[in-house]
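below is the structure, and that's it, no one-letter string:
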């Protein structure tokens, strides 16, 4: 029988690294994808030292169009089948969309949307065969417009919609599909996005380890969406009470004052 693996993108730090630790601790062999090979190697050594199966290391940049081909080739060379896909990789950029670098924003879509979609679909036959699952990292940002991070918020709305639709299509075939929707998480994300977390982030944030654990538990329980933290659970309910224009204005006032 071909060995089964859990594919985790963005595994070199933050929530992705925590996903790797949690899946490995639960007896999954993991295949780790990220740009920084040295980080992946260090994490792999940590996992094996803790008694986990040796991870498969796949250093690549998901902004590159051939990245998913590289991932598939590495898995084929290792003679493994994908049982779970954890599409964790993603990044944001903070500022006014028309003033920021257009190519970098399009690169964000390559990672947040194209690569996530590709990996979700590419291994579907394997997921069905192994009765596995897909865990896609969306965000509470996917529920509202985001002046100040317009492209990022829109990308997470896509992830949420795509995940819910894929869940409907694959559920009858025994595949779990879950969207994880955290709020602000203390990680390298904020530094890469170019902003310093404020009071709103301090109130809503949950640790990367807790977010990953709740995501793992939600996937295994076959939940449609997972909202880590009480504050985050309340946000989608509150949003129903206000017009979208009001919400967009409120987000703009909160975020654009930091520009």
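Structure's in. What do you need? Since the model is a prediction, treat every value here as computed from it, not as a measurement.

only C-alpha atoms from now on, for both contacts and neighbour counts.
Noted.

measure residue 133 to residue 212 for me?
Distance of residue 133 to residue 212, computed by Cα to Cα, to the nearest Å: 15 Å.

got a list of what the residue lying closest to residue 174 once chain neighbours are set aside touches?
Closest residue in space to residue 174, ignoring its immediate chain neighbours: residue 131 at 5.2 Å, by Cα to Cα, 6 or more residues apart in numbering. Listed by Cα atoms under 8 Å, 6 or more residues apart in numbering, the contact set of residue 131 reads 83, 173-176.

helices along this structure, start to end?
14-25, 37-49, 67-77, 102-109, 116-122, 124-130, 150-170, 189-193, 199-204, 208-220, 230-239, 244-255 (DSSP state H).

redo those helices as JSON lines? Include mean neighbour count and distance to residue 7.
Below are the helices of the chain laid out as JSON lines (neighbours: other Cα atoms under 10 Å; distance: least, Cα to Cα, whole Å):
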{"stretch": "helix 14-25", "mean neighbour count": "23", "distance to residue 7": "9"}
{"stretch": "helix 37-49", "mean neighbour count": "17", "distance to residue 7": "13"}
{"stretch": "helix 67-77", "mean neighbour count": "16", "distance to residue 7": "9"}
{"stretch": "helix 102-109", "mean neighbour count": "15", "distance to residue 7": "20"}
{"stretch": "helix 116-122", "mean neighbour count": "18", "distance to residue 7": "9"}
{"stretch": "helix 124-130", "mean neighbour count": "18", "distance to residue 7": "11"}
{"stretch": "helix 150-170", "mean neighbour count": "20", "distance to residue 7": "17"}
{"stretch": "helix 189-193", "mean neighbour count": "15", "distance to residue 7": "21"}
{"stretch": "helix 199-204", "mean neighbour count": "12", "distance to residue 7": "28"}
{"stretch": "helix 208-220", "mean neighbour count": "21", "distance to residue 7": "13"}
{"stretch": "helix 230-239", "mean neighbour count": "14", "distance to residue 7": "27"}
{"stretch": "helix 244-255", "mean neighbour count": "15", "distance to residue 7": "34"}
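
in addition, the following structure is provided for comparison:
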């Protein structure tokens, strides 16, 4: 049985990945901060799909949490989904620097270290995959969040080019607005976001798995957002930043 390790696995895209991969026959390793919620998620997945589910409580914005998950990945995983992340309700000038640094540790350092923990074993076995969850925001300028997701995209492209094995794949997944707990937990007001821009988590995961199988390095899992990113390349960056800020407000 192949093994998949998913960070941020108890809600949103992480939970959707867990459902899809359990249905596909993967043994799961679920990583999240909330031990009680992890146990509940694991029990539900076992009852529904019948596969093995391991839980690993860890806060990836801490050194202890990162070290624990690195160690488990080096024991062997076939698919790593770096999904854990969060957003801030305010711009970076109104956000405590400690909170910004915690975001960078989770979005950048954790993605770097866990990917590097996974790839040597995958290369030696001759198979494996890493999905780093970025965002369409990474193609635009919108504070620390979009900057960190731009890093995830660039890093994933670089890692995919460097890994040099056709059966070891690294991909950045770049969804737009997804119906999850993400915005509520960040205290963000989403009332002004048009309904047609919202995506379903299960659909995003289905597109991601398809694109990974096809060997795509960057996955934008919806035609609407593909068009937005394509148009954005021709819009002056200062204008795109102003539009992004208006949407954010």
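Structure received. Just so we're clear, the structure is a prediction, and the values are computed from it rather than from any experiment.

next, the TM-score between them, please.
Superposed pair, TM-score by TM-score structural alignment, normalised by the length of the second structure: 0.93. Supporting alignment: 248 aligned residues with a Cα RMSD of 1.7 Å.

thinking again about what came up before, the contacts of residue 131 of the first structure, buried ones only, as a PyMOL selection?
In PyMOL, this line selects whichever of those come out buried by 16 or more other Cα atoms under 10 Å:
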select buried, resi 83+175+176
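
residue 112 of the second structure -> the first structure?
By TM-score structural alignment, residue 112 of the second structure lines up with residue 117 in the first structure.

just the ones of the contacts of residue 131 of the first structure in strands?
83, 176 (DSSP state E).

so which of the contacts of residue 131 of the first structure is the closest to residue 237 of the first structure?
Within the contacts of residue 131 of the first structure, proximity to residue 237 of the first structure (Cα to Cα) peaks at residue 176, which comes in at 24.7 Å.

can you find the partner of the closest one in the second structure?
Checking with TM-score structural alignment, residue 176 of the first structure has residue 169 as its match.

contacts only, for its match.
Residues near residue 169 of the second structure by Cα under 8 Å, 6+ apart: 128-130, 160, 163, 212, 215, 217.

residue 84 of the second structure too?
Contacts of residue 84 of the second structure (Cα under 8 Å, 6+ apart): 7-9, 14, 32, 106-107.

residue 67 of the second structure corresponds to which position in the first structure?
Using TM-score structural alignment, the partner of residue 67 of the second structure in the first structure is residue 69.

same check on residue 209 of the second structure?
Aligning on TM-score structural alignment places residue 209 of the second structure opposite residue 216 in the first structure.

and for residue 22 of the second structure?
Correspondence of residue 22 of the second structure to the first structure, assessed by TM-score structural alignment: residue 24.

okay, now the closest residue in space to that match that isn't next to it in sequence: neighbour count?
Of all residues beyond its chain neighbours, the one nearest residue 24 of the first structure is residue 52 (5.7 Å), with distances taken as Cα to Cα, 6+ apart. Residues near residue 52 of the first structure, counting by other Cα atoms under 10 Å, number 20.

residue 52 of the first structure and residue 114 of the first structure, how far apart?
Distance from residue 52 of the first structure to residue 114 of the first structure, by Cα to Cα: 31 Å.

ok, residue 156 of the first structure next?
Distance from residue 156 of the first structure to residue 114 of the first structure, by Cα to Cα: 12 Å.

do residue 179 of the first structure as well
In terms of Cα to Cα, residue 179 of the first structure sits 16 Å off from residue 114 of the first structure.

who has more neighbours, the two?
residue 179 (27 against 18).

so the more buried one is in contact with residue 226, correct?
Yes. Between residue 179 of the first structure and residue 226 there is a contact at 6.3 Å, judged by Cα atoms under 8 Å.

what residues are up against residue 133 of the second structure?
Per Cα under 8 Å, 6+ apart, neighbours of residue 133 of the second structure: 81-83, 152, 172-174.

next one: residue 135 of the second structure
Listed by Cα under 8 Å, 6+ apart, the contact set of residue 135 of the second structure reads 146, 149-150, 173-176.

what does it align to in the first structure?
Residue pairing (TM-score structural alignment): residue 135 of the second structure is matched to residue 139 of the first structure.

how close does that match get to residue 3 of the first structure?
Residue 139 of the first structure sits at a distance of 32 Å from residue 3 of the first structure (criterion: Cα to Cα).

same question, residue 153 of the first structure
From residue 153 of the first structure to residue 3 of the first structure the distance is 37 Å (Cα to Cα).

what's the answer for residue 60 of the first structure, then?
According to Cα to Cα, residue 60 of the first structure stands 23 Å off from residue 3 of the first structure.

those two: which is more packed in?
Using other Cα under 10 Å as the criterion, residue 60 of the first structure and residue 3 rank with residue 60 on top: 19 against 11.

any idea how far the residue nearest to residue 220 of the second structure when sequence neighbours are not counted is from residue 194 of the second structure?
Among residues not flanking residue 220 of the second structure along the chain, residue 174 sits closest, at 4.9 Å (Cα to Cα, 6+ apart). Distance of residue 174 of the second structure to residue 194 of the second structure, computed by Cα to Cα: 19 Å.

understood, closing this out.
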